[in-house]
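Asks: Give me a 3D structure for the following:
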Amino acid sequence: MLEAFIFDMDGVIIDSEPLHFEVDLDTMKYYGAEITQKELEKYVGMTNPEMWGLIKQDYSLSHSVEDILRYQLESKIKALRAAPMEPIQGIKNFIEEMKQLKIPVGIASSSPPEFIKEVLLKFGIAEEFRCVVSGEEVAKGKPAPDVYLKAAELLGAEPGRCLVLEDSAHGIAAAKAAGMKCIGYINANSGNQDLSRADLIVSRIQDIPCTRAYEHIYGLSLI
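Replies: You can find the predicted model right below:
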């Protein structure tokens, strides 16, 4: 039985990866280093502290990770508030479908709690989710399973009875490591992501099969 549906956020609920890439490129320049978007793509799905820890080491940045994170977060929230963005097409209808079926939904995102809150307030959907978990609130971020296991715990669901929507290789790896079924959403703005480990891959939210097909595809019934 399907007990819960868990959403990633960036690239799934909000098409925010272009914003992230732009701010991250600017952040690197601000701290006196250069990086390409293609090089940044391998970090998609990771938490910011983990990402910048690796970048600081690889690019020999002199400033602390804490300083970099502070500048990056302030820049991203400012950019988000100024951007005329809407939820990814089909997401609101899909969340409503889950509500009609009385299937609890949650968010398990690698973004910091402050950024998640800003996105949900911007779209007016904060009340739709029974739980919201940031990868920065658990021991290890994606591709470790911690954030998804925590979301399942808060939703009162068995991990093996949860279904996840993800757009990144790290995110899918995290969902699978948690023992969950996972839908891979192809978002061109998320870069060249390997979604091959997903149980199903779609290019539009509207292409996620109707609920009657869940048992056949995922082995999860609704009753």
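
Asks: all contacts plus neighbour counts: C-alpha atoms, from now on.
Replies: OK.

Asks: Can you name the residues in contact with whichever strand or helix holds D26?
Replies: Here D26, judged by DSSP states H and E, is contained in helix 17-30. Under the criterion Cα atoms under 8 Å, 6 or more residues apart in numbering, residues 10-11, 34-37, 40, 68, 71-72, 75-76, 79-80, 189-190 lie in contact with helix 17-30.

Asks: ChimeraX command for the buried members of the residues you listed?
Replies: In ChimeraX syntax, the buried subset of the contacts of helix 17-30 is picked out as below (16 or more other Cα atoms under 10 Å):
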select :10,11,40,68,72,75,76,80,189,190
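
Asks: Check which residues of the helix holding D26 are buried.
Replies: Buried, per 16+ other Cα under 10 Å, within helix 17-30: 17, 19-21, 23-28.

Asks: Can you add distance to L2 and give these back as a markdown table?
Replies: Listed next are these as a markdown table, based on distance: Cα to Cα, whole Å:
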| residue | distance to L2 |
| --- | --- |
| E17 | 29 |
| L19 | 33 |
| H20 | 32 |
| F21 | 35 |
| V23 | 38 |
| D24 | 37 |
| L25 | 40 |
| D26 | 42 |
| T27 | 41 |
| M28 | 43 |
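
Asks: To compare against the first, here's the next sequence to fold:
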Amino acid sequence: MENQMDVENYIIKNNIKLLILDCDGALMDTVESHYLAWRDTYNKLGHEFVTFNEFQKQYAGTSGFELVGILNHKFNYTLEIEKTVKLKDDIFITDYIQSVRPFENVLNLVKQSYGIIPMVVASGGETAVVNEMLNLNKISKYFVDIITINDVKQGKPFPDLFLEASARFNVFPHECLVFEDSNAGFQAAKNANMKCIDVNELGNIKNKKKLK
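Replies: This next block holds a predicted model:
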């Protein structure tokens, strides 16, 4: 889908009753900032972190708790998961969150859908971090609810986040439309039996980063 009208027609044609937006990488341009916060965290703890390319391709959409566990196993690290995630979130909020902005095309879609169809943010991030990002950018008002990894048992690619959204608003999964950017998110939507749009198809909203 290349433009706003395509999305509107898709919503009408498929009788969509709830829009579910991923936060990091879909609604908010955060991938680079999260990577830098993770890299700083691991450096502070005396460990190397993965390259930006690997982070973007393999771990985008993965919750912090799951990411630390994966890297512990991969590199034989013994980091305490909760403490590591807390440190990373603190670094992200202190050093990077002020520069985070929403993707313009996705924000335009949100603004044009506001008041017409309910919208939910469903994120693998921590509640405090997600709320802070939305509040700083003054866009919380557009969403009827914010669901995060703290509200469910399993993050993406499991469907828990999206199914929690549909359950809260008594909407069938097939009546939901998910906006995602990562393979984990696409799989989560599929596992939830929900329709999904890759936000990369909403025009050229992503800036390709050159970090290594």
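
Asks: quick one on the thing from earlier: of the contacts of helix 17-30 of the first structure, closest to E137 of the first structure?
Replies: The closest of these to E137 of the first structure turns out to be D10 (Cα to Cα; 16.7 Å).

Asks: which non-adjacent residue is nearest the closest one?
Replies: If you skip the residues right next to it in sequence, D10 of the first structure has S16 as its closest partner in space, 5.6 Å away by Cα to Cα, 6 or more residues apart in numbering.

Asks: corresponding residue for that neighbour in the second structure?
Replies: Counting by TM-score structural alignment, S16 of the first structure lines up with T30 in the second structure.

Asks: Burial check on its match, number of neighbours?
Replies: Applying other Cα atoms under 10 Å, we find 21 residues neighbouring T30 of the second structure.

Asks: And for I91 of the first structure?
Replies: 17.

Asks: show me what contacts it?
Replies: 12-13, 205.

Asks: and the residues you listed as a markdown table, adding neighbour count and secondary structure?
Replies: A markdown table is the format used below for those (neighbours: other Cα atoms under 10 Å; DSSP: H, G, I helix; E, B strand; the rest coil):
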| residue | neighbour count | secondary structure |
| --- | --- | --- |
| V12 | 24 | coil |
| I13 | 23 | coil |
| I205 | 19 | helix |
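
Asks: Which of these sits closest to P104 of the first structure?
Replies: Checking the contacts of I91 of the first structure one by one against P104 of the first structure (Cα to Cα), the nearest turns out to be I13, at 16.2 Å.

Asks: these two touch, right, the closest one and P87?
Replies: Yes. If you go by Cα atoms under 8 Å, I13 of the first structure and P87 touch, sitting 5.6 Å apart.

Asks: Let me see the contact set for the match of S16 of the first structure.
Replies: Contacts of T30 of the second structure (Cα under 8 Å, 6+ apart): 24, 100-101.

Asks: do E175 of the second structure as well
Replies: Contacts of E175 of the second structure (Cα under 8 Å, 6+ apart): 14-18, 194.

Asks: Go through those one by one and say which ones hold in the first structure.
Replies: Among those, the ones still in contact in the first structure (both residues aligned by TM-score structural alignment, their matches' Cα atoms under 8 Å) are 15-18, 194.

Asks: So which of these sit within strands?
Replies: L18 (DSSP state E).

Asks: Only the buried subset of the kept ones among the contacts of E175 of the second structure, as a ChimeraX command please.
Replies: The following ChimeraX line selects those of those that are buried, judged by 16+ other Cα under 10 Å:
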select :16,17,18,194
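
Asks: Closest one of the kept ones among the contacts of E175 of the second structure to N108 of the second structure?
Replies: Among these, and counting by Cα to Cα, the member closest to N108 of the second structure is L18, at 17.1 Å.

Asks: how about that closest one, what's its partner in the first structure?
Replies: Looks like L18 of the second structure aligns to A4 there (TM-score structural alignment).

Asks: Now do the strands in the first structure.
Replies: Under DSSP E, the first structure gives strands at 4-7, 105-109, 131-134, 162-166, 181-185, 200-202.

Asks: Report all helices and strands that the last one contacts.
Replies: Based on contacts counted as 3 or more Cα pairs under 8 Å, 6 or more residues apart in numbering; DSSP states H and E, the elements that strand 200-202 of the first structure packs against are strand 181-185.

Asks: okay, the strand it packs on sits on what stretch of the second structure?
Replies: Taken onto the second structure by TM-score structural alignment, strand 181-185 of the first structure occupies residues 195-199 there.

Asks: for the matching stretch, which positions count as buried?
Replies: 195-199.

Asks: out of the residues you listed, which one sits closest to V7 of the second structure?
Replies: The closest of those, once distances to V7 of the second structure are taken by Cα to Cα, is I197, at 9.0 Å.
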